[in-house]
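1. Have a look at this prediction, sequence included:
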Amino acid sequence: MTKPALLQASLLSLAAVLAFSGQVTAEPAKTLRILTAGGEWTDAVTKCVDGPFEKKYGIKVELDTPAGYAKLAGLAQSGNVNVALMDLETSELERANANGLLDNIDWDKVKPFEMFPDAKKPYGFASTYFSTIMAWRPDAKAPSNWVEFFDTQNFPGKRALPDYPGYVLAFAAIADGVDPTKVFPLDLDRAFKTLERVKGDVIWWTAGGQSAQLLQDNEAQYSIGWSGRIVTKNDLKHSFNQGMLDTSWWGMPKGADPAMQEAALLYLHEYSDPKQQACIAQYISYTGPSPELDPLLPQDKLDQFPNFKKNRDVQYVTDGKWWYDNAAEVEKRWQEFKLAQ
């Protein structure tokens, strides 16, 4: 073998060894494409994370909407997975993972700042926490828990409830005596027992803003709503006690360009920085996955944030896998309940 050929063979062997040992990786792409849900949260992330990320790494962030499972499945079916990060709800994340549509996150490469343990899954990075909580008019008798909230005799008035089983059934089960710390696996019989009892006093809402508006218009006296729609309303009362803490997630679609995936891992590292998350909280009352956030948040608004320790400690974290595993049964019983009204 000639010396040039021998040298080439040696270099190829060295490259193979380094690649096998994980020392050779793709260079990050110069563009990172992300699918996001849009709205105020996305606007805040653009200001607080995307801008500094582009400046630091020279990688342009391109956003597109909508996000969600249907869009992910469509990309996979087309064979053109042109995004490296996607915004997914908890149940969507579990469904996508179960159907093999997500790559696992290389947490060793992300090297995140400290995160809540429930914010890290092999296939999901918790982007933001939000709560579903109880609210009521100031002239209504104040409930302290879900037993009282669903007690229409001692706490009279209409209830504005979400027309989504994932945001009402657990509370209804707690109202029947289920321990809030042991909600899952969810006892559907006890949940529907409560809803059957109160259905004559219920107004069902389908858009998040209605949870507060129905109270403000005095069409309902009590409501279940998403915290971001409730906590900034000074004319309403609310409580995080026994609230449901939920998460939106970053997932990495399987089949994306490896170079863009490398950029996505850098992006997740930056997103885990509590300073970036505190910046986001300046614009919207949802918080990220850092347990170091409280000192960095607006101190006059601490009680508005789902992950503020005082609020987090009195809530339970929803179980996305349970909802995915039992989706068919939940939907069947939900439709039967609604049709019978």
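-> Sure thing, it's come through.
2. When you work out contacts or count neighbours from here on, use the C-alpha atoms and nothing else.
-> Noted.
3. And the closest residue in space to residue 54 that isn't next to it in sequence, how far from residue 49?
-> The shortest distance from residue 54 to any non-neighbouring residue, by CA to CA, 6 or more residues apart in numbering, is to residue 60 (5.4 Å). Plainly put, residue 60 is 12 Å away from residue 49 if you go by CA to CA, to the nearest Å.
4. who has more neighbours, those two?
-> Per other CA atoms under 10 Å, whichever of residue 60 and residue 49 has more neighbours is residue 49, with 22 against 17.
5. Below is an additional structure, to be compared with the one above:
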Amino acid sequence: MTADRTAKGSKASASFGRTSIDRRVALKLMGGGLAAPFVLRSAESRAAGPLIVVNYGGAVAEAKDRVLYKPFTELTGIPIVQVAGPDLAKIRAQVESGDVEWDVVDVVDPWVYAGEEFGFYEKVPESLYDRSAVIPAARRDYSCGSYVYAGGMAHSSIRYAEEGQYPLSWAEFWDVEKIPGRRALLNRVINNLELALMADGVPPEEVYPCDVERAFRSLDRIKPHIAVWPTPAGQPVSLIEADEIDFAYNFQQVVVQRRREADAPVAFSFNQCLLGILWTAVMKGAPNKDAAFRFLEFAMKPEQQIAFANITSNAPVYPAAFSQIDKSLQPWVPDLNREGSLVINGGWWLGKEEELTIRFKEWLIS
């Protein structure tokens, strides 16, 4: 059984601490100050205060700490403080109030478009990295495409070892009579609309623009059969491993992590997977803007992307880097050109996410 059909392995990542630390607290802890402007000498860099980076926590944050944050600090002397939990509302509030505490933020596709539309991020200097060397989909003016990830169907490879016992399409995931079992979908409207449309027979290439009413009608059919709507991205795999659910939407990187850590019996299918780019941006008005861009320059080096891919299985945005990924991981690495997959269209979500999130939350409790 190959990774193209269902790849075996995995459990959820250990949760990265949901630190509520803000810049003022971080400065007290680290003894820094904001009086001096950022310069490249390490002592003066420290005087500018720590670089506050916001990421999604879990295994990805651990990998970033290992191959990006710590090496960057060792190279430059610029300390980094991690905060888990990017939030578009907080990004907007900080920028619009002029009280910006974050420097660098990881953002998903829809937030890239929102940030560009409303001026939440600093423009990336042309000289920061060679844009011609990265995939076209990862080239934007106000953020850097960091890596490509995949979300797809996960299931227990012990309880459901034979094809036909587990879903290999979203129509089958929705078909509880053909394939009975406890199911889980993430507690968010983004991704679920797309999955619901594919489950209703819409080909991946025709999902956008989304027919919202059709998607909610499709969600109505599966709702009674969803045992849990997890919020943490890694939780579905832990629930499968604990025999609390059977089938779930989750990310390939979580499966890979648990396969490596514990040889966990969880499989993953790339069929009809959702493919997205995780972006990194510098906050508009970031207190340590120069240091933030220096970090982005470091993070966008091909060698750092390769090191990150070899830990997480997420795809680098440099096509030339693929050949340097560990061969055992290559079947797990997402490919934006994978046949039958759906590339998330963040532009479609621009101006719709807030309203549809409210509707989804109301629908969940109705």
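-> Received, thanks. Only a predicted model underlies this, so the values are computations on that prediction, with no experimental measurement involved.
6. Please, where are all the strands along the second structure?
-> Here the second structure has its strands, by DSSP state E, at 7-8, 51-55, 80-84, 104-107, 144-156, 183-184, 226-228, 247-251, 266-282, 342-343.
7. Spatially central residue in the second structure, please.
-> When the second structure is reduced to its mean C-alpha position, the closest residue under CA atoms, centre = their mean turns out to be residue 278, at 5.3 Å.
8. mind checking what it lines up with in the first structure?
-> Residue 278 of the second structure maps onto residue 248 in the first structure, with residues paired by TM-score structural alignment.
9. Which positions in the second structure sit opposite the longest helix that the first structure contains in the alignment?
-> The longest helix of the first structure (DSSP state H) is helix 3-20. Across the second structure, nothing matches helix 3-20 of the first structure (TM-score structural alignment).
10. Can you give the distance from that helix to the centre of its chain?
-> Mean C-alpha position of helix 3-20 of the first structure versus that of the full chain (CA atoms, centre = their mean, to the nearest Å) differs by 46 Å.
11. what's the counterpart of residue 237 of the second structure in the first structure?
-> Per TM-score structural alignment, residue 237 of the second structure is aligned with residue 212.
12. Does that match touch residue 230 like I think?
-> Yes - the pair residue 212 of the first structure and residue 230 qualifies as a contact (CA atoms under 8 Å) at a distance of 6.0 Å.
13. Reformat the strands of the second structure as TSV; add distance to residue 362 of the second structure.
-> Below are these laid out as TSV (distance: least, CA to CA, whole Å):
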stretch	distance to residue 362 of the second structure
strand 7-8	35
strand 51-55	28
strand 80-84	26
strand 104-107	25
strand 144-156	25
strand 183-184	18
strand 226-228	16
strand 247-251	21
strand 266-282	25
strand 342-343	27
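14. Could you identify which of the ones you listed is most buried?
-> The highest average neighbour count among the strands of the second structure, using mean count of other CA atoms under 10 Å, belongs to strand 247-251 at a mean of 28.
15. Mean deviation, that strand versus the first structure?
-> Once fitted to the first structure, strand 247-251 of the second structure is off its aligned match by 1.5 Å on average (mean CA distance after the TM-score superposition for the first structure).
16. Quick one: work out the angle between that strand and strand 144-156.
-> Here strand 247-251 of the second structure points in a direction 160 degrees away from that of strand 144-156 (axes from the mean of the first three to the mean of the last three CA atoms, to 10 degrees).
17. start and end residues in the second structure for stretch 177-194 of the first structure, please.
-> Using TM-score structural alignment, stretch 177-194 of the first structure pairs with 201-218 in the second structure.
18. picking up where we left off before, ok, the residue nearest to the centre of the second structure - contacts?
-> Applying CA atoms under 8 Å, 6 or more residues apart in numbering, we find residue 278 of the second structure in contact with 106-109, 145-149.
19. same check, this time on residue 90 of the first structure
-> Contacts for residue 90 of the first structure (CA under 8 Å, 6+ apart) come out as 246-249, 320.
20. Let's see that with 10 Å instead.
-> Taking CA atoms under 10 Å, 6 or more residues apart in numbering, we find residue 90 of the first structure in contact with 96, 124, 126, 246-249, 318-321, 323-324.
21. The corresponding residue of the second structure for residue 107 of the first structure: how many residues sit nearby?
-> Matched to the second structure by TM-score structural alignment, residue 107 of the first structure sits across from residue 126. The number of residues packed near residue 126 of the second structure is 9, by other CA under 10 Å.
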